[in-house]
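J.: Prediction below, plus the sequence it came from.
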Amino acid sequence: MSETLEFQAETRQLLQLMVHSIYSNKDIFLRELISNASDALDKLRLESLIDKELDVDASDLHIAIEIDKDQRTLTVRDNGVGMSHEEVVSLIGTIAKSGTAELLRKLRESPEQQQRAELIGQFGVGFYSTFMVADKVTLVTRKAGEHHGTRWESAGEGTYEIEALDEAPQGTSVTLHLKPEDSEDQLFDYTADWKVREIVKKYSDFIAWPIRLGAADGPLNSMKALWARPRSEVADEEYHEFYKHVSHDWTDPFETIHMRGEGTFEYEALLFIPARAPFDLYARDGKHGVQLYVKRVFIMDDCEALTPRYLRFIKGVVDAHDLSLNISREILQQDRQIQVVQRRLVKKVLATLKEIKDKDSERYSAFWAEFGRTLKEGLLDDSENRETLLDLLLLPSTHAAEPTSLRDYVERMPEGQSDIYYMTGESRATVEHSPHLEAFLAKGYEVLILTDPVDEVWVEQVTEYDGKALQSVAKGQVDLGAEEIAPERSEGFAPLLTWLGTALESDVKEVRLSTRLTTSAACIVGDKDDMTPTLEKMYRAMGQPMPHMKRILELNPDHPLVTGLREAHAADPQAAGLGETAELLYGIALLSEGGELGDPARFTRLVAERLARSL
């Protein structure tokens, strides 16, 4: 019995884009099918080595391409691990990937076809590329060890048909019912032997399994593992195609790293830094890690033990020589040799990024725009490489519109400045207009503007750079010169400060005169070890209960509002309206830093009443 099912809504929208040929290079459909077939063969060989009781034939694992010119069909067949009925529905009928909604939003907003194509390629949905060249696709599969198969068929529209089969060959075959040869968007005839040979040689030569065309004698591909060949013998184009195979990205990588480890634990590694961030980079359930092989035998995808989470964007392969074929993820996490390999890989990746940064700042800036926020996470977890990571930072600052490195910041520090100043906040505009910056900018001191959520955390753990302390302009006392508050400026403020401290005791723990204000009346600061309001808000958003944290109200002794309040209080400490003025002063300071009022309605009513009395 066959049944007709509807595609998931997101899948349906992506299929429509594929059917309408948004991608100019349609040859890649065959690369994607061969890549999927190769993965299936890798997994079957591994399962057959580990499970000796598995009822499979692993004697001649290969990929076959079959062409029927009369019927205009092209079939890619493998005798790999195959899929169950449930896996067919979940893997093909549904795109169960984080970031799908964001992808579709960007696709709708993008007017350029090439840009839309790159977005889809970046998302990694290779099977659907078949609908660029086919009017209908038929898939037949049988999972290794099972006795019944599954047939799936769709024209790439809203539905697909699926049925159980009593018999089916082991593995998976995908048959493309190609569009007519004279179709407007069909540039090549994919039933031509020469075209298939050309595509395989260009995109899939490195595949480890033989790729056969019909009854041809030998395989179309060389089957040589790229990571085992000397770098001098591998062309950049070969590296790029291998990257697309392991990452399912359609764009070339940003950088290729080919390395070999020798000694007590031998391995080869071929790593890639992508050019663009994947959509699931910040997804909680997003997988990361490189592929692990042991003596050319595939062991697992997404081996997290080989790369730390902050380098989760790294793709590639590590081929170890001395591990067991049935090693588990749990054992890998504890394996000392694997930990050594991870440290070497991390140091090589960071050294490569440092070299790029030193040689080509524009190219490095492009990388930082994609992955800088992720790289900052390493400052929290990787103390061993913290100094290198600090050298890799590019941070916005008040110096210019472009971000700066900490090294350049230090080199620009004027005489008399001993610390590296920064301020965290929700946006650049909020920080730039904050009263906390006034005195620093007046003295010509540059301030780093840190607006990524992770900035709130790493600045608490990193205390210095190059011997210079990292100092928040919104925390603690700041020393901008002993002359800043001369006795004559502070004279007569003590009674006002005491009274304000009492009037605002539910919100502040201290009221004092400020050395950081030049034009604003007041600002709110924290003690040196206090949590910032933004971090407090982040914890609350994650559902963690946080007690209300009182902070410090600082006043500008030269501001007319503050001096006027001092005189009014000195004349009559019980005068009507002084309490409301204190509330307004605190509210203004809170709003100026982007904070949230406890009672917005009361604040606006007080402001309206004061404005009305002034008219």
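T.: Yep, that arrived.
J.: going forward, measure contacts and count neighbours with C-alpha atoms only.
T.: Will do.
J.: Spit out the contact partners of the residue most central in space within the chain.
T.: When the chain is reduced to its mean C-alpha position, the closest residue under CA atoms, centre = their mean turns out to be residue 281, at 3.1 Å. Applying CA atoms under 8 Å, 6 or more residues apart in numbering to residue 281 gives the contacts 312-313.
J.: Doesn't residue 439 lie inside a strand?
T.: No. Remark: residue 439 does not belong to a strand; assigned using DSSP: H, G, I helix; E, B strand; the rest coil, it is helix.
J.: quick one: it and residue 481, what's the gap?
T.: Here residue 439 is placed at a distance of 11 Å from residue 481 (CA to CA, to the nearest Å).
J.: do the same with residue 162
T.: Counting by CA to CA - residue 162 and residue 481 are separated by 78 Å.
J.: With residue 502 instead?
T.: When distances are taken as CA to CA, residue 502 and residue 481 turn out to be 30 Å apart.
J.: before we go on, here's another structure to hold up against the first:
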Amino acid sequence: MSKQLHSFQAEVAQLLHLVTHSLYSNKEIFLRELVSNASDACDKLRFEALNDAALYEGAPELQVRVSFDKDKRTVTIADNGIGMSAQEAIDHLGTIAKSGTKDFMSRLTGDQQANATEQGQLIGQFGVGFYSGFIVADRITVESRRAGMKAEEGVRWTSGGAGDFEVENITRPERGTAVILHLRDDADEYLNAWKLKQIIGKYSDHISLPILMEKEEWKEGEKEGDPGAMVKTGEWETVNKASALWTRPKKDITEEQYQEFYKAISHDFENPLAWSHNRVEGNTEYTQLLYIPAKAPFDLYQQGKHAGVKLYVKRVFIMDDAEALLPGYLRFARGVIDSADLPLNVSRELLQESRDVRLIRDGSVKRVLSMLEDLAKHDSHEAAAEGADGVTDVVSEDDKAKEGKYSRFYAEFGAVLKEGLGEDFGNRERIARLLRFASTAGENVSFADYKARMKDGQEAIYYITADTLAAAKNSPQLEVFKKKGIEVLLMADRVDEWALGYLQDFDGTPLQSVAKGAVDLGKLQDEAEKKAFDEAAEQFKPLLAKLKEALKDKAEDVRVTTRLVDSPACLVVKDGDMSNQLARLLKQAGQQAPEAKPVLEVNPGHALVKKLDGSVHFNDLAHILFDQALLAEGGLPEDPAAYVKRVNALLA
């Protein structure tokens, strides 16, 4: 085909505008991204060639070549991997095809626009690191041919990073892709072999493929006054270790190398909170290198999001996002698993059925949970450093480095971890010990913390779920607990009520929602309080009957309660029923929720309740009482206009 001009997808044009205006605070990242893409292209060829060896075209040695030309002011990153057809070049380099594009772009261009580091991280995570080349280049040329296609079916893609790009057919004898960066005037530092080698060593040393650069040697000047120069010899040398990082002994890998490997596979700009590198031998043999990130990716809650673990078999890349290797609630983990036992042609379907994969999965889950337990143990190390004898323990530098990391992790991923209560029965107790909540007594409270503070005679761990933390803190259902100084866990994540449905107790102590069932504080209520309640229940029987009749379309029952101190009424549901909050969340998500009427509980000591008896406005007051209780828990009256009309009538 002759040259064809195409317009970038709107989101790409927007992205390129950000990139060309110094989006990345660290410009040299462009080389890491492009070398990583080249390595991925070789991995893909190796995988496709498992079923079709002809794709190697007689050249099975895979490699990446980095070169520069001072006269032409270009840097070229070339690979002999899978390559692209003309249509693939148009699709891959001109559009962002992933779902979630709109959210991705809004994150890039919203309030966080000034945060170049976070935006760079988003670009990398979204898999469009190719565009980072425009940080240092005012024009990029890509020449490619897909493995297995004819030489004359090569393609050249060219763009200046503005609103369009040009595509034309070329003859390209070799398969693979060459990305040619035409450098900006301020990017001369990258026309230097030492600088390029230094960047490769820093960011790409872990890549298992050889990264080659042309050797240089010093040549003396031929004329007097000519200082001489470095000249290329025509020979190529490997400038990285060219061995997969996870296959090396741990003692030979520095902390910085572990961190840079994480950044390369996750496209994250922040260092990980923790990592674990192990070789497992036994019924199945595999190596795992797993990381706990410090920052949640933008698509963490995107439907169908898989775990960020790469699967290799005998150091041959098999697939990204191998969801069979980690359950969904650990999808935040990143890393590599390299099996010595799985077949090279393993498919996603076979992964679901493989006994070896189940063993790898179980081992990887335990490893991730162990890392989290270690972080949690050190999270409040300063508070725990002083022993029972008042003597401060010696805290190692390694322990100090871990302080506060679990709080960082939990702020980003706590809601995801809670999903494990419903997904992983075998590890439910370990997961429960890792959970943290706000409470009426403080922040970041664990179930173990709560149990240690329980009052004498307290028989349950009390909690409340609500739409927001403020709604939970101010709920009328907490009044008697606050009066008696009983701690209540405050839960405001959407997943909380669903997850707590799978956890009936912690270490033998039952969990009890303060918004379900009649309040029963057992030994925490004295005989005088119980007697007063029984008398009020008997005295208010006629009034309760009238209220029940007036609210028969709204309330399952009406009863007096001891849980209220300052409020006139509140709504609760029967034990075992779905809470009003969860029912609202399901309806908002377009799902069906069981229609269950709540129970209205009234405070017999409140002036408004006392005023009900004999009032000419009894019916209006009864409905106002119900609707106010609904508002207090975050709901809305079924007929807001009728509610306003009743309140106005009484005020007038």
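T.: Yep, it's here. The shown structure was predicted, so the numbers you read here are calculated from the model rather than taken from an experiment.
J.: Superpose the two chains and report the TM-score.
T.: Here the TM-score for the pair of chains, by TM-score structural alignment, normalised by the length of the first structure, is 0.94; 599 aligned residues with a CA RMSD of 1.8 Å.
J.: one step back: the more surrounded of residue 502 and residue 481 of the first structure?
T.: residue 502 (15 against 9; other CA atoms under 10 Å).
J.: What does the more buried one correspond to in the second structure?
T.: The pairwise alignment with the second structure assigns residue 502 of the first structure to residue 549, based on TM-score structural alignment.
J.: Skip ahead from the helix or strand encompassing its match and say which helix or strand is next.
T.: Remark: residue 549 of the second structure resides in helix 541-550, with elements defined by DSSP states H and E. Read in the C-terminal direction, the helix or strand following helix 541-550 of the second structure is strand 557-560, with elements assigned using DSSP H and E.
J.: what's the average distance of that following strand to the first structure?
T.: After superposition onto the first structure, strand 557-560 of the second structure lies on average 0.6 Å away from the residues it aligns with, using mean CA distance after the TM-score superposition for the first structure.
J.: Any buried residues in the biggest helix by length in the second structure, and which?
T.: Among all segments of the second structure classified by DSSP state H, the helix with the greatest residue count is helix 355-379. Using 16 or more other CA atoms under 10 Å as the test for burial, helix 355-379 of the second structure gives 356-358, 360-361, 364-365, 367-369, 371-373, 375-379.
J.: pretty sure residue 164 of the first structure is in a helix, no?
T.: No. Secondary structure of residue 164 of the first structure (three-state DSSP): strand, not part of a helix.
J.: Leaving out chain neighbours, which residue sits closest to it?
T.: Spatially, and ignoring its direct neighbours in sequence, residue 164 of the first structure is nearest to residue 150 (4.6 Å; CA to CA, 6 or more residues apart in numbering).
J.: Residue in the second structure paired with that neighbour?
T.: Structural correspondence for residue 150 of the first structure with respect to the second structure (TM-score structural alignment): residue 155.
J.: That match - how many residues pack around it?
T.: Residue 155 of the second structure, neighbours per other CA under 10 Å, totals 28.
J.: picking that back up, enumerate every residue touching the residue nearest to residue 164 of the first structure.
T.: With contact set as CA under 8 Å, 6+ apart, residue 150 of the first structure has these partners: 84-85, 88, 140-142, 162-165, 168.
J.: How about residue 336 of the second structure?
T.: When contacts are counted by CA under 8 Å, 6+ apart, residue 336 of the second structure touches 246, 288-290, 309-312.
J.: between these, which is nearest residue 56 of the second structure?
T.: residue 312 (19.6 Å; CA to CA).
J.: counterpart of that closest one in the first structure?
T.: The pairwise alignment with the first structure assigns residue 312 of the second structure to residue 293, based on TM-score structural alignment.
J.: before we move on, what about residue 139 of the second structure?
T.: Residue 139 of the second structure maps onto residue 136 in the first structure, by TM-score structural alignment.
J.: And the closest residue to that match other than its chain neighbours, how close does it get to residue 510 of the first structure?
T.: On the basis of CA to CA, 6+ apart, the spatially nearest residue to residue 136 of the first structure that is not a chain neighbour turns out to be residue 155, at 4.2 Å. Using CA to CA, residue 155 of the first structure is found at 71 Å from residue 510 of the first structure.
J.: Might you report the residue contacts of residue 362 of the second structure?
T.: Applying CA under 8 Å, 6+ apart as the definition, residue 362 of the second structure turns out to have no contact partners.
J.: Next one: it from residue 356 of the second structure, what distance?
T.: In this view, residue 362 of the second structure and residue 356 of the second structure are 10 Å apart by CA to CA.
J.: coming back round to it: give me the subset of the contacts of residue 336 of the second structure lying in strands.
T.: Residues of the contacts of residue 336 of the second structure located in strands (DSSP state E): 288-290, 309-312.
J.: Would you point out the most distant pair within these?
T.: When CA to CA is used, the two most widely separated members of those are 290 and 312, lying 13.5 Å apart.
J.: which of those two has more neighbours?
T.: Regarding residue 290 of the second structure and residue 312, a neighbour count based on other CA under 10 Å identifies residue 290 as having more, with 24 against 20.
J.: What segments of the stretch 451-600 of the second structure are helices?
T.: Under the criterion DSSP state H, counting those that start in this stretch, the stretch 451-600 of the second structure carries helices at the ranges 469-473, 479-484, 496-500, 527-539, 541-550, 580-588.
J.: which part of the first structure lines up with the first one?
T.: I take that to be helix 469-473 of the second structure. By TM-score structural alignment, helix 469-473 of the second structure lines up with residues 428-432 in the first structure.
J.: The matching stretch vs the second structure, average offset?
T.: Per the superposition on the second structure, stretch 428-432 of the first structure and its aligned residues are separated by 1.2 Å on average (mean CA distance after the TM-score superposition for the first structure).
J.: I am finished for the moment; much appreciated.
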